[in-house]
Structure formats: C-alpha cells, structure tokens
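A.B. asks: sequence? don't have it. structure:
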C-alpha cells in the first residue's frame, strides 16, 4: 500500500520554483527504488488535481505530479511561454530536481499534448506514455474555441466574476459526478470539495497582468495558446515510447482517436465508457486499473 501522505516540494529552476507532489509505495513517499510515473495535469489545473488518483497508482510506483509554470504553486515564468516545448523543458527540469532520469508519463486532457511533446523531445527519458483525450487544436476555429473555454473573467466589484467562474466549473463537475454515479465509483458523492479546489486553481491564473500575448484569455490561456499553435501530427510522429491513446466512447474529441493511434509509431487505443469526454475521475478505479496494466506490459526487446 502507498505509505504516508503526499510529499510536497518546491524545486528550483531557471524560470522559478516548480511545485512537486509525490507518493510512493513506502513510508518514504519519494521511494527512490520505485519506477517513476509522472502525471501531467490539464489546464487550468495543477499537480494537486491528481491527489484523488495518486493512492490508486502508488502501490508499486513513485508517482510524481508537477505543476506547470504559472499553475498551482509554480512560479510564472519571467516571460510568457508560447510553445509547448518550453513547458516540456520545465517538466524535464522538475525531474532533474527530483533526481529522476527516466519516467513513464500520463497526460490528462489538454496535458496530453504536453506529455506527448515531452516524449517527442526527450525520447531517452520516456519509458511509456499514456494520453487521455488528446486532440489536434491547431486550426483557427479550434484555437478560438480553446481560448474561449479558458477565458479570463475580469474582476468586478460585486463579485460576479467569481459566480461566473463557479458556474463554469460547476457545469463541468455535474457531468463528471453523474458519470461517476453510473460507474458506481466510491468517489461519486465527493461533491463540493473538488469544485472548490478547481475554483482555487482557476483563480490562481485568472489574471491578465503581463499576459498580453494571450489576448483576452489572460494567463488562463497560457498553455492553451501553445497548444493551439502546436504542430501536433509532426511532433507525435516522433514519439518512440510505447503509447496508450485513451478516449471516451462518446467523446467529442474521439474523432481524433484513430489518427493518433495511426501516427504515433508504437501506439494502441483504448475507449473507456464515458458521458462525453472521458476523465479519470469519472471511473477512478477502472482508469487506474487500465493504466497500471499498460505500464506493466512487457517491454519490447
């Protein structure tokens, strides 16, 4: 069983501190002898968003979550990032700070493209790769949609911006809660705490100061800005690690599933039961079981 509580650290890097959260199979949550698994969060999430999942994965692994620069407790970079390669470099620096040479990666939702870029840029450091709901956002219409979803809410004296952010987050959470109940998940009734946590993470990046490059999206649009300009199909074709591509059975993004499986050289696909896009918190136990089975597969050669 995982031992102790999640260990939190701030790691130094040239672009500021990077937040790290870890859990492992012994009382020493950093368990250096355990195989590392790096969890890459979605936008505007942070390392903390994986707290519900880490205990399900950490029985035999050193599970690590890093907050991307500008998210969670990680510092904003001195200059706004505009390319996924910069975010991937921050992940590499975080692993360096933890003394990790190689790791398997899981990328959640929009974080799937960041995990993919890490695998493409650092093949020697990537053991296995799992991508949840990856999508190609690099068209004008999709870029606009991505930035609209992650839009800045200017502060208002009456606090209506807080209500707008709450409603946006609650609509998303309600869909996930309904799916968890259908799946019989033990986490089905943990209602308001995850929403409150999501709001806190969103407020952390709901700012426009120094973020002119992202337009009206502000810092909420930082990572989405880079994703919308990512050369998806060229970059994922460079991935060499065994890869699992995950989409929900009714995912709106699932139309890209077959192409990701086709373009990534050593990939296979998995469709999990879903209501719209699949998220791990819809069926945490099922997801953890599938991910661990993939990570435990015999490696070629």
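C.D. replies: Structure's in. What do you need? None of the values given here were measured: they were computed from a predicted structure. Numbering: from 1, shown residues only.

A.B. asks: okay, CA-based contacts and neighbour counts for the rest of this
C.D. replies: Will do.

A.B. asks: can you get me a residue count around residue 262?
C.D. replies: Applying other CA atoms under 10 Å, we find 13 residues neighbouring residue 262.

A.B. asks: for it, pull up the helix or strand it's in.
C.D. replies: Assigned by DSSP states H and E, residue 262 belongs to helix 257-263.

A.B. asks: tell me if I'm right that residue 169 and residue 195 touch.
C.D. replies: Yes. Taking CA atoms under 8 Å as the definition, residue 169 is a contact partner of residue 195 at 6.6 Å.

A.B. asks: all strands of the protein, in order?
C.D. replies: For the chain, strands defined by DSSP state E occupy the ranges 7-11, 18-23, 35-40, 61-66, 103-108, 126-132, 243-248, 267-272.

A.B. asks: so how far is residue 109 from the spatially most central residue of the chain?
C.D. replies: Nearest to the geometric centre of the chain sits residue 41, at 2.1 Å (CA atoms, centre = their mean). Counting by CA to CA, to the nearest Å, the gap from residue 41 to residue 109 is 8 Å.

A.B. asks: packing partners of the helix holding residue 262?
C.D. replies: With contacts defined as 3 or more CA pairs under 8 Å, 6 or more residues apart in numbering; DSSP states H and E, helix 257-263 has these neighbours: helix 232-236, strand 243-248, strand 267-272.

A.B. asks: buried residues in the last one?
C.D. replies: Spelled out, it's strand 267-272. By neighbour count on 16 or more other CA atoms under 10 Å, the buried set for strand 267-272 is 267-269, 271-272.

A.B. asks: need these in CSV (columns: distance to residue 255).
C.D. replies: Shown next, in CSV, are the buried residues of strand 267-272 (distance: CA to CA, whole Å):
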residue, distance to residue 255
267, 16
268, 15
269, 12
271, 12
272, 14
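
A.B. asks: okay, pairing it with this:
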C-alpha cells in the first residue's frame, strides 16, 4: 500500500497537479501584535469575529500560551482574544523605569488593547493574575462585561492558601524576606504550580514549567516580578471593592476551579456565590492550571454556560 501511495503521488506531481492547502477554520489560532501606548502587545485570536467575544486573561508566570489547549475547543462558536501582559510571553518587557509594573498598569494596557480591537462587549475569563487585571477592567467599564468565567482567580480572603501568610511578611518588608521572592520564582515553584495535588501527573507537559522558568530567568525579569509580587498586596486590599461590584452588577458567572490548588484554595471559588447567588460553581479534580488535566470538562462547561447567555 505504501508503494502504491508513493507512485500515486509521483503521478500527480508528474501531471502538474499540486495539493491544495486546506483553508483556515474558525478554530485556527492566529498570532498578532498591537502597539498600545508604545508597548508592543502580543495576543492570540481565534474564532469568527462576528460571534460573541471571550477575552482570556492569563496567570503567573505563564502567558496566553496556557490557553492553547482550550482555545480550539471554544473557537468553533466564539471569538477569542488572549493577550500577553507586558513583561510576559511575547509582549514587550519595558524597563521598569519607563513602565511601572503594577496591576493598575497591566489592566490599563490590556484595556487599551481591547479598545484598539474595537471590542465593546465581551465575556471575561479570569485566571490567577488575570483576576486583578480583569476586575480593574470590569470596574472601569461594567457596561462592556456580558459574563464572567473564573478559574482560580481569587477575590476572597478565604481563598488564600497557606503560602500567602509568608508573602504577607514580604509585603511588610521585602528586604527582610528575600527567601520568599526566591522561592516564588524558583524552578521548583514553576513545576509545582502545575503539578502539586494533581491526580493525573501524566497529563502534564514538562516543557510548560521549563519554559516558564526560562522566561523568569531572562534579564530584567526579577525586577518585573518582584514589583508585581509586592503590588499584589493592593489586590488583596481591593477584595471588598471587587465583591461590592459583583453584588451590584451580578454578572452571569461560571466558576470552574481547580480544587487541588494550594495557592488559591477551593473556598475562594465557592465564595463567589456569596455575592452572585446564581453563580454556577464547579470544583474540579485539578490544580492551579485546571485545563492542564480537565480541558474537555472545562470546555464543555464554558460552552454550555455561554450558549445560555443572550447574544448582543
């Protein structure tokens, strides 16, 4: 059979017939850049542009790459945009003297990208650092947010795992606790953010944390990440404001939370129902990056949730 296939291919080539490449489908991801206030911002995009938009906001220390397995499963029915924040992934990493690395600034740049793309309505998918970025965008532009999807993006004091007590010491005096930051950006921490507590270690790709640690090891990253870790104290202080926004606006909310996450524990996912009583909450057998091992389940839940929403 192999010989026949080779001969058939040779005959086609001999007649001048060439294979026609398949056209791109809605699920095909494209990789783009935009200039936002002088910062080159990278973003992934997929899905039909006339469909409702879902903006995916990534966590630390990853990038929009963390959604690579999820995007094709959602892009058949929705328009997806997933940016890299400045200092992450393929976006520029401006010098901290020119671009202060605070969550206010990350949110401002991300919102600038969404406005540049002409997105007037969208659902937000928040993960980890995507929580403080997304909540700032929601507070500034509540009229644009059609729905909220949350995976291990904390907004409640009870959602903070044990390690946050050590980080609180770092917030009080960073110079007195250098070990906290060193542990935060270590290779061991990069791996355990994915694998700690997992029931399915065979589903985890080692290149993921190897690449994340390689990024953290680049020149300038220590200054960037130490600034953001220190600024994270302002996110915890803002929890009451975020909760008040949820109570006031009550956006349609889906929580798909990795229940084995030692950083943002399951109680933080359940707490969303306190301010959005109709929130749909699913605590999954997964870790901090839940789609690493539950991508099919999460895609099914997200599609069912979004399909129930009225389309603008």
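C.D. replies: Received it, and whenever you're ready, just let me know what you need. Predicted model, so just to flag it, every value in this text is computed and none were measured.

A.B. asks: quick one: TM-score?
C.D. replies: Aligned and superposed, the two chains score 0.75 in TM-score terms (TM-score structural alignment, normalised by the length of the first structure); 267 aligned residues with a CA RMSD of 3.3 Å.

A.B. asks: just to revisit the earlier point, in the second structure, what sits opposite the residue nearest to the centre of the first structure in the alignment?
C.D. replies: Taking TM-score structural alignment, residue 41 of the first structure has residue 58 as its aligned residue in the second structure.

A.B. asks: surely its match touches residue 130?
C.D. replies: Yes. In this structure, residue 58 of the second structure is within contact of residue 130 by CA under 8 Å, at 5.2 Å.

A.B. asks: thinking again about what came up before, which residues sit in contact with the match of residue 41 of the first structure?
C.D. replies: Neighbouring residues of residue 58 of the second structure by CA atoms under 8 Å, 6 or more residues apart in numbering: 64, 66-67, 82-84, 126-130.

A.B. asks: equivalent analysis for residue 45 of the first structure, please.
C.D. replies: If you count contacts by CA under 8 Å, 6+ apart, residue 45 of the first structure has them with 71-72, 198, 201-202.

A.B. asks: over in the second structure, see which of those residues survive.
C.D. replies: Retained in the second structure (both residues aligned by TM-score structural alignment, their matches' CA atoms under 8 Å) from the contacts of residue 45 of the first structure: 71-72, 198.

A.B. asks: out of those residues, which is nearest to residue 116 of the first structure?
C.D. replies: Nearest to residue 116 of the first structure out of those is residue 71 (CA to CA; 19.0 Å).

A.B. asks: trace the closest one over to the second structure, please.
C.D. replies: Counting by TM-score structural alignment, residue 71 of the first structure corresponds to residue 88 in the second structure.

A.B. asks: what residue of the second structure takes the place of residue 111 of the first structure?
C.D. replies: Aligning on TM-score structural alignment places residue 111 of the first structure opposite residue 130 in the second structure.

A.B. asks: next, count neighbours for its match.
C.D. replies: By the measure other CA under 10 Å, the count of residues near residue 130 of the second structure is 26.

A.B. asks: filter the contacts of residue 45 of the first structure down to the buried ones, ChimeraX style.
C.D. replies: In ChimeraX syntax, the buried subset of the contacts of residue 45 of the first structure is picked out as below (16+ other CA under 10 Å):
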select :71,72,198,201,202
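
A.B. asks: thinking again about what came up before, separation between the match of residue 71 of the first structure and residue 312 of the second structure?
C.D. replies: As for residue 88 of the second structure, its distance to residue 312 of the second structure is 32 Å (criterion: CA to CA).

A.B. asks: same check, this time on residue 137 of the second structure
C.D. replies: Note on residue 137 of the second structure: its distance to residue 312 of the second structure, by CA to CA, is 20 Å.

A.B. asks: the more surrounded of those two?
C.D. replies: residue 137 (19 against 8).

A.B. asks: wait, residue 94 of the first structure touches residue 16, no?
C.D. replies: No. With contact defined as CA under 8 Å, residue 94 of the first structure does not reach residue 16; the gap is 10.8 Å.

A.B. asks: more crowded one of these two?
C.D. replies: Per other CA under 10 Å, whichever of residue 94 of the first structure and residue 16 has more neighbours is residue 94, with 25 against 17.

A.B. asks: in contact with the closest residue in space to residue 204 of the second structure that isn't next to it in sequence, which residues?
C.D. replies: Ranked by CA to CA, 6 or more residues apart in numbering and with sequence neighbours excluded, the top spatial neighbour of residue 204 of the second structure is residue 292, at 6.3 Å. By CA under 8 Å, 6+ apart, the contact list for residue 292 of the second structure reads 194, 203-204.

A.B. asks: can you tell me how far the counterpart of residue 273 of the first structure in the second structure is from residue 58 of the second structure?
C.D. replies: Aligned by TM-score structural alignment, residue 273 of the first structure pairs with residue 285 of the second structure. Distance, residue 285 of the second structure to residue 58 of the second structure, by CA to CA: 20 Å.

A.B. asks: likewise for residue 292 of the second structure?
C.D. replies: Plainly put, residue 292 of the second structure is 13 Å away from residue 58 of the second structure if you go by CA to CA.

A.B. asks: then residue 213 of the second structure?
C.D. replies: According to CA to CA, residue 213 of the second structure stands 16 Å off from residue 58 of the second structure.

A.B. asks: residue 114 of the second structure too?
C.D. replies: From residue 114 of the second structure to residue 58 of the second structure the distance is 15 Å (CA to CA).

A.B. asks: before we move on, what about residue 11 of the second structure?
C.D. replies: Residue 11 of the second structure is 49 Å from residue 58 of the second structure, by CA to CA.

A.B. asks: with residue 233 of the second structure instead?
C.D. replies: 19 Å.

A.B. asks: and the nearest residue to the match of residue 111 of the first structure once chain neighbours are set aside, what does it touch?
C.D. replies: Excluding the flanking residues, the one nearest residue 130 of the second structure by CA to CA, 6+ apart is residue 57, at 4.5 Å. Shown in contact with residue 57 of the second structure (CA under 8 Å, 6+ apart): 64, 82-84, 124-127, 129-131, 133-134.

A.B. asks: over to residue 207 of the second structure?
C.D. replies: Residue 207 of the second structure sits next to no residue when contact means CA under 8 Å, 6+ apart.

A.B. asks: trace it over to the first structure, please.
C.D. replies: The pairwise alignment with the first structure assigns residue 207 of the second structure to residue 193, based on TM-score structural alignment.

A.B. asks: do the same with residue 244 of the second structure
C.D. replies: Under TM-score structural alignment, residue 244 of the second structure pairs with residue 237 in the first structure.
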